[in-house]
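Visitor: A predicted structure for the sequence below; I have some questions about it.
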Amino acid sequence: MSFHELNARFRRLHKEHPAWRLLRADHAPVILAFIADLFEDDNEVAFGRARAALDMELERLREQGSLDSKENAPGYLRQWIQSGWLRELDDRLSKTDACEVALRFCRQLDQRESGATASHLRIVQDAVRDLSVALSPDPGERTAILEARKAEIQRELDDLQAGIVRELSDSEQRERIVEIYQLASVLTGDFRRVEDDIRRLDQSLRIEMIESGGGRGAVILKLLEQERLLADSDAGRAFDGFFQLLCDPNRSTELREQLKTILIRPAAKHLNDTQARFLGKLMRELNKESDRVFRVRRRTEEKLRQFVESGAASEMRAVDRLLGRLERLAVGFKDAAIPLRHDTGLALASGTVKISSPASLRLKMPEEQLHTRGIEAEQNASTPSAAMLEQLHAVQVMQIAEGMRNIVRGSRIPLSVADVLERRPIEAGLEELVACLRVARAVGAAELSGRQTVSIADRQGRRFKAEIPHYLLSAEQFPERLEELQL
């Protein structure tokens, strides 16, 4: 690629790419610091919480004289959403892929110790070895490579059987565990790219529907083709791999247990609190990101269907054709020698406004009258009645979550919701049962095939049976702070 081509490409990225615009924005350190702090514990934050946190920081910066702008917090958040640094869905904010790229760039400037380590070389060597096996068309060559790997594994087994345990040095432990964090920290970027691709797919389909003029059948064929291209993209394949992992309870449980084992080893001392907390809740965050992608995809499909069924595409196509005709007429004015103040002789059929002020507006009164005979005014009571208090036996979901966590932590094996209810019987009826299922879904419990039958009792002591999904719970799925659960 030539110098001029690279120069043109970098100029375009410097002007258009959201990550580059974020890095060169006014008060970029303030924006990056606020976003990094806001999403330190969660990848999704309620808009109201973000607004309150930003209001507090803006007031503090203005008191220090570091900020002159009078813009309020909602205005800043809307600007960041329009700039492509944040995304809003269902009144909740999340980071975009461009924001992740900018934050990762800034963090790596201060983490150069992991730039060139032996663990990097080991990962490259393993990847090259696996690829050489997969690409080799010669069965003998593949056999030789696999036999060498088999001999290496056998030597390790022989050493272990002989009581020889080779331990990693302190520097090797630091390199490898930091490498695991670096690799895991970029996983959410793949979900962000899938989300961006889905939104670009929606936009491109709408544009093509307006420009092509095809029927609904052509639109559906184009949608299927774009879906296939999305699934074949790098981000789509990565998301498919994540989804297969998350849907397999054995693989996801194995990875969760392995991460838990790593974090209790002495090597975990090389991670700071933020890094250790991120690895501890990695599987839960991947579940949340996967659910978000499915919500975005479902919302996009619904809006696209409404766009097709409403006929908005044909209306926009007609407007586009009219604008095209006007542009062609305007271009012809230059050669037609038409003066700018030429009288066209056209008149628009428009009336005059009769209303001089909002106060002159008068609403039509209804013809029917409301009969108020026999109605007596009653003073509102300041204390609740006994009948009202009887209906306020609400279930405390947080207490139920704490009880379920204690039961699961006391077991050496994962438990289903039915197993938990055997140890902690339900005494508040269906409301308490629904709360238990909400807790299971909030912690990301694996849903197995089949259903389970449980026996529960209501507040009057009446017992009945109910069928519930087969959720499998493990202790590491529950966070240390139950307030983090979205119940």
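Guide: Arrived safely, thanks for sending.
Visitor: alpha carbons only for contacts and neighbour counts from here, please
Guide: Noted.
Visitor: what comes up buried for the longest helix anywhere in the chain?
Guide: Longest helix in the chain, counting residues (DSSP state H): helix 282-310. The neighbour-count check on helix 282-310 (16 or more other C-alpha atoms under 10 Å) flags 282-290, 292-293, 296-297, 300, 304, 308 as buried.
Visitor: kindly report the same for stretch 115-131.
Guide: Ser119.
Visitor: what does stretch 158-175 give?
Guide: Those would be Gln173, Arg174, Glu175, for stretch 158-175 by 16+ other C-alpha under 10 Å.
Visitor: shouldn't the second one be within a helix?
Guide: Okay, so that is Arg174. Yes. Judged by DSSP: H, G, I helix; E, B strand; the rest coil, Arg174 forms part of a helix.
Visitor: before we go on, here's another structure to hold up against the first:
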Amino acid sequence: MTYEYLKNLKATNQTLKLLNSDNFAMTLSFFRAVFTGARETTLPQSRILQQLDDYLYLLNQSYDGLFPRPAQAYLDDFAASGFLRKYYADADEPVYELTPQSQKALEWIESLEKREFVGSRSRFNLIFELLEELEFETGMDDKTRIAKLEAQKLQIDEEIEAIRSRRSLRFDESRIREHYMEIEEIARRLTYDFAQIEYNFRELNTTAMEQIAMRDDAKGEVLGSIFELEDAIRESDQGKSFFAFWQLLTDAQRSEKLSQMLEGLYEIPSISAFDSNRRLKNLKYDLLKSGEKIATVTSRLIEQLRRFIDDRVWIENRRILQLCKAIEKQALEIKEQQPKTRSFVSIPGQQLRIRSIAGKSLYRIRTETSLKQEIVEKEVTIDLESFYHQCYVDEEKLRRQIQEMLQHRQQCSLCEVAAHYGVDKGVAELIGYLSIAKNSHQARIETEERERIPVTDFDGEQKVVILPKIIFTRRIV
């Protein structure tokens, strides 16, 4: 962190530009009121414009017309300065959302607020637990790990005995508040981190599109670049962490457990009195909404790249058609006015080497080769029966069946779908379901659990296929 670095940071960083702007107080207070305070991630233009107009009216009433410009002018400045991101989603009306830089500014301002007390014990325990977990998973051999687990087992038995003998001491008011404040702080930072994750994914996508646009590769090589980009997003450290988080959040058991714990959180009298606004009540919904937005954005980025390739192929095909029409036109002109010279048309490009048939050598009689070893042909039995059992599996039909199952429930397993609609095309139909699950963010494959799915093969025989448990979830809107 040198002098030059900090000087350049002040001149280029959007967060510092926002903090140093003339309307810094009005801008951040408005963002806090309509976005983070209202738990909104995006706002349509008509709504944010109305709220900004009302907010400016209140400020002008209190501060003697301090902000004379119309609300639309200030909103345009927010977007042009990079404080808000303006884009078109699924409608003609543009929508606005906070950029990661603006969220960092809000987070920094919130960190300046004086706290009644800092839970140093909880934070140290968290650090200690993370270090222990890292040591257990990386620095211990199997024998040491087993010994550590045995020690934990003994400690759990002692705690159970202490509870039975009523010697167990529960948390006092101080520790309850300390734990709650730490949970709230981590949840708040996690919500802010989602915007940065989405921004990083978009930056990766933009870089890839620029590289593809500058390259003059064949279609196959460009498609390979798209698949590499998709793998790069998913296999990056940030991608692995996010998609692992998303899998945990959409897990049925964990999701239900999280809802129960959040409901029971405010049944604790000290927490209910400490946080009367119940700021963590909608934590699960906020996480699902933010995570769903990132998962959807990731899918749209890949789809956007594919459309980019389609447009590029269309341009190439259009150029080929133009050349063909030009050749046809020239051929018709030559038909009406036959050329008088041998050379009447030229093709730009490299000179072709034309090999005349007269330049080939005459036929040479080949000498027969006698084989002394007798070749005995072995009888090979080929079973052609399998060729008559080929079938086509319609994945769109399978998707519709999954969506119909999810109309009245949050999630369903592959076993439930198979039991409801049946599997009459054998293992091929199950492979179709597996392909849908692998390529969808609304599906999860739990390799630790198994399901027994009855299928009917081509001969009408009933068989049972054992597969990892697959769960399809309904998209959060």
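Guide: Yep, that arrived. Fair warning: this is a prediction, and the values are worked out from it, not measured in the lab.
Visitor: could you quantify their similarity as a TM-score?
Guide: Superposed pair, TM-score by TM-score structural alignment, normalised by the length of the second structure: 0.61. Supporting alignment: 324 aligned residues with a C-alpha RMSD of 3.0 Å.
Visitor: related to what we said a few turns ago, can you lay out the buried residues of stretch 158-175 of the first structure as a markdown table showing distance to Arg49 of the first structure?
Guide: Formatted as a markdown table, those follow (distance: C-alpha to C-alpha, whole Å):
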| residue | distance to Arg49 of the first structure |
| --- | --- |
| Gln173 | 39 |
| Arg174 | 36 |
| Glu175 | 37 |
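Visitor: mind picking the one among those residues that's closest to Glu63 of the first structure?
Guide: For these, the closest approach to Glu63 of the first structure (C-alpha to C-alpha) belongs to Arg174, at 41.8 Å.
Visitor: corresponding residue for the closest one in the second structure?
Guide: Aligned counterpart of Arg174 of the first structure in the second structure: Arg177 (TM-score structural alignment).
Visitor: I figured that match was touching Ile271, is that so?
Guide: Yes. Shown here, Arg177 of the second structure and Ile271 form a contact pair, counting by C-alpha atoms under 8 Å, at 6.8 Å.
Visitor: contact partners for the match of Arg174 of the first structure?
Guide: With contact set as C-alpha atoms under 8 Å, 6 or more residues apart in numbering, Arg177 of the second structure has these partners: Ser270, Ile271, Phe274.
Visitor: about what we covered before: most widely separated two among the buried residues of helix 282-310 of the first structure?
Guide: Leu282 and Val308 (39.0 Å).
Visitor: and the residue nearest the centre of the second structure?
Guide: Ala295 (3.2 Å; C-alpha atoms, centre = their mean).
Visitor: how close does that one get to Phe35 of the second structure?
Guide: 21 Å (C-alpha to C-alpha, to the nearest Å).
Visitor: ok, now Phe194 of the second structure?
Guide: Distance of Phe194 of the second structure to Phe35 of the second structure, computed by C-alpha to C-alpha: 14 Å.
Visitor: now do Val427 of the second structure
Guide: 49 Å.
Visitor: just Arg164 of the second structure next, same as before
Guide: Taking C-alpha to C-alpha, one finds Arg164 of the second structure at 49 Å from Phe35 of the second structure.
Visitor: same question, Thr296 of the second structure
Guide: From Thr296 of the second structure to Phe35 of the second structure the distance is 20 Å (C-alpha to C-alpha).
Visitor: can you check Ile445 of the second structure too?
Guide: Taken as C-alpha to C-alpha, the span from Ile445 of the second structure to Phe35 of the second structure is 35 Å.
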